[in-house]
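Participant: Quick one: sequence plus predicted model below, questions after.
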Amino acid sequence: MEALYRSLVPDFEAQVVGATEGEVEHIEALAGRPLPRFYRWFLLRMGGHMGPFEYPTIDFTAKAVLAAYSKRLVHPDSRFLMIGHEGDEMMPLHVFYDLDCLARDDARVTKNHVLGGEFHHQFETLREMFAWGNVLALHVEELGQRCVGNFYDPEGDVLARLVPVLTNLGFASPIATGSHCGLFRGPRGAVVTRATPGLETDIHTFRMGAADAGGLRRILGAIACETALKVNVREWFPPLAP
């Protein structure tokens, strides 16, 4: 993760602030169990201020988490630990860990309304959520032509088909991921994909960027021609000329 952050923002170390050991211990006490290794790393590295990796409306700092509990916006739970406070009052879906779904020194990330109700699963790990969001915001969205859509694999594993063709095109994943999240960066562009944790992996939504429409079409063409994936592009940014 540090290598990814450094590739996106070379001086990121000077712009982030870690949480204190006391804050981390307090959050662990609220969880009632040891924190996932990645979350502990995140808190001590940038749990005081995320610098260029801040989310527009979600506050992941230790202070925000502890304040939510102290104000009784949320209550300690043996399974779900709040890790991000959503400040958008129109869509107040706070971010939680599902500590019963551990994975790769991390845990499933889910969202829940401030008033409770159904949980909406987001990523298998917080590491993947952060990496997906950062590659999208700081790489894909910086490219001249982007598109969004979905990949469908009739045999049920989008990434198993996608990885070989993108590798041949010079793409590589900046971090290891599970079958529900794909991250690819290369000289021709960048691609992020995701599927809902706990559901099948036959459909991944994707966001993709390249320098221009021609470069993006070449990537999409290679995927369509060299794999059995069904490629559906829903929208282009900026819109293509008729």
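Facilitator: Ah, there it is. Numbering: from 1, shown residues only.
Participant: For the rest of this, base every contact and every neighbour count on C-alpha atoms.
Facilitator: OK.
Participant: Look at the residue nearest to residue 177 when sequence neighbours are not counted and say how many residues are nearby.
Facilitator: Once flanking residues are discounted, residue 177 sits nearest to residue 128: 6.7 Å by Cα to Cα, 6 or more residues apart in numbering. Residue 128 has 25 neighbours, counted by other Cα atoms under 10 Å.
Participant: thinking residue 128 is in contact with residue 174, fair?
Facilitator: No: the pair residue 128 and residue 174 fails to qualify as a contact (Cα atoms under 8 Å) at a distance of 10.5 Å.
Participant: Doesn't the residue nearest to residue 177 belong to a strand?
Facilitator: No: the assignment for residue 128, made by DSSP: H, G, I helix; E, B strand; the rest coil, is helix rather than a strand.
Participant: That one and residue 140, how far apart?
Facilitator: Distance, residue 128 to residue 140, using Cα to Cα, to the nearest Å: 16 Å.
Participant: Same check on residue 151?
Facilitator: If you go by Cα to Cα, the gap between residue 151 and residue 140 works out to 17 Å.
Participant: Now do the longest strand belonging to the chain: distance to the chain's middle.
Facilitator: The longest strand of the chain (DSSP state E) is strand 93-103. The chain centroid and the centroid of strand 93-103 are separated by 13 Å, computed with Cα atoms, centre = their mean, to the nearest Å.
Participant: What lies in contact with that strand?
Facilitator: 36, 58, 79-86, 107-114, 124-125 (Cα atoms under 8 Å, 6 or more residues apart in numbering).
Participant: next one: stretch 11-18
Facilitator: 5-6, 42-52.
Participant: try it against this one:
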Amino acid sequence: MQPQGLESEMEDFLLRVVPGLAEQWQGSTPEEIAQIEGLAGRPLPPFYRWFLKRMGQSMGPLTFPRLDFSARRVLSSYAEELVVPHSRFLFIGHDSDERMPLHLFYDLDLPTRADARVTRRPAEGGARHDRFETFRELLAYGALLNFRIDRLPQACTALLRGNDPDVLPRLDPVMDSIGFTRPVPTGPCCGLYERHDATLVCTKVPREKPEAVMVFTLAGNDLSTIRKIMGTIATESPLRIKVSEWKPPLK
């Protein structure tokens, strides 16, 4: 079972970051959760069970564009034979893209931290595109991106490259030293950092042979704040930064 502390920590984080979530989220019924567990053919990841209890009917303002994670949509997709039950992959999110939908599935054979890996692929199978080590990380990343980074005046996207795959152990001490907090526990493929005047998120694809590079987005109250943070990372760690985009573009 997942420790209650992790569920409580995630809940507190989302309620703090996403305005109006407490008033608008709606959970699934016990019957819906039991039906989904029957389709999985094994116990659901504890975090997914928490998600369904809290947001399985409606994610309120946390709803993702084009992605429907509702229990009703999961069950109807199986009932309509959009997907068929699989011992390893559990359908959890419907992609409404009309041209080439890549739906979200749990890879139940890759559990981690009371959760499991999230991958995208066509409903009928085919090439997989692993996205996050856990559904928890996907939701937390999306919350910070949409409700923190997108609402700050200046942002940049960049590559963060190290000498080995252990990028976050090199980044964490630097971020701690300049006053950032890590609101949600994550693994080696996702980093989440908050400060009163800035937010940073970074990810890389989970692989058997992990890469020594992560993509990060950093946003702050002004350009000088962002430059100072990146300068500290560059000078206080062995990591190298290559900026790919400023938003809005620099003049």
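Facilitator: Thanks, I have the structure now. Predicted model, so just to flag it, every value in this text is computed and none were measured.
Participant: What is the equivalent residue in structure 1 for residue 181 of structure 2?
Facilitator: Using TM-score structural alignment, the partner of residue 181 of structure 2 in structure 1 is residue 172.
Participant: follow-up on the earlier one: so which bit of structure 2 is the longest strand of structure 1 matched to?
Facilitator: With TM-score structural alignment as the criterion, strand 93-103 of structure 1 aligns to 102-112.
Participant: roughly how far apart are residue 16 of structure 1 and residue 86 of structure 1?
Facilitator: 20 Å.
Participant: cool, residue 64 of structure 1 as well?
Facilitator: For residue 64 of structure 1, the distance to residue 86 of structure 1 equals 10 Å [Cα to Cα].
Participant: okay, the two: which has more neighbours?
Facilitator: Using other Cα under 10 Å, the more surrounded residue of residue 64 of structure 1 and residue 86 is residue 86, with 22 against 19.
Participant: Please verify my assumption that the more buried one contacts residue 56.
Facilitator: No: counting by Cα under 8 Å, residue 86 of structure 1 does not reach residue 56; the two are 9.4 Å apart.
Participant: Can you give me every residue that contacts the residue lying closest to residue 38 of structure 1 once chain neighbours are set aside?
Facilitator: Spatial nearest neighbour of residue 38 of structure 1, chain neighbours left out: residue 106 (5.5 Å); criterion: Cα to Cα, 6+ apart. If you count contacts by Cα under 8 Å, 6+ apart, residue 106 of structure 1 has them with 36-39, 125-127.
Participant: Buried among these? Need that as a selection in ChimeraX.
Facilitator: To isolate the buried members of these in ChimeraX, using 16 or more other Cα atoms under 10 Å:
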select :36,38,39,125,126,127
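Participant: list the ones among the contacts of residue 106 of structure 1 that structure 2 also has?
Facilitator: Retained in structure 2: 36-39, 125-127, out of the contacts of residue 106 of structure 1 (criterion both residues aligned by TM-score structural alignment, their matches' Cα atoms under 8 Å).
Participant: Select from the residues you listed every entry located in strands.
Facilitator: Per DSSP E, strands hold no members of those.
Participant: Relative to residue 160 of structure 1, which of those is nearest.
Facilitator: Taking Cα to Cα as the measure, residue 125 is the one of these closest to residue 160 of structure 1, at 19.2 Å.
Participant: thinking that closest one is in contact with residue 110, fair?
Facilitator: No: between residue 125 of structure 1 and residue 110 there is no contact, the gap being 9.5 Å when judged by Cα under 8 Å.
Participant: so the counterpart of residue 83 of structure 1 in structure 2 is in which element?
Facilitator: Applying TM-score structural alignment, one finds that residue 83 of structure 1 aligns to residue 92 in structure 2. Assigned by DSSP states H and E, residue 92 of structure 2 belongs to strand 89-95.
Participant: packing partners for that strand?
Facilitator: Using 3 or more Cα pairs under 8 Å, 6 or more residues apart in numbering; DSSP states H and E, the elements in contact with strand 89-95 of structure 2 are helix 30-40, strand 67-68, helix 71-79, strand 103-112.
Participant: just the strands in the stretch 101-250 of structure 2 please.
Facilitator: 103-112, 115-121, 129-132, 154-161, 190-195, 198-203, 213-220, 240-247 (DSSP state E, counting those that start in this stretch).
Participant: can the ones you listed go into CSV with extra columns for distance to residue 172 of structure 2?
Facilitator: What follows is the strands of the stretch 101-250 of structure 2, written out as CSV (distance: least, Cα to Cα, whole Å):
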stretch, distance to residue 172 of structure 2
strand 103-112, 21
strand 115-121, 23
strand 129-132, 19
strand 154-161, 13
strand 190-195, 9
strand 198-203, 12
strand 213-220, 14
strand 240-247, 15
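Participant: what does residue 68 of structure 1 align to in structure 2?
Facilitator: Using TM-score structural alignment, residue 68 of structure 1 pairs with residue 77 in structure 2.
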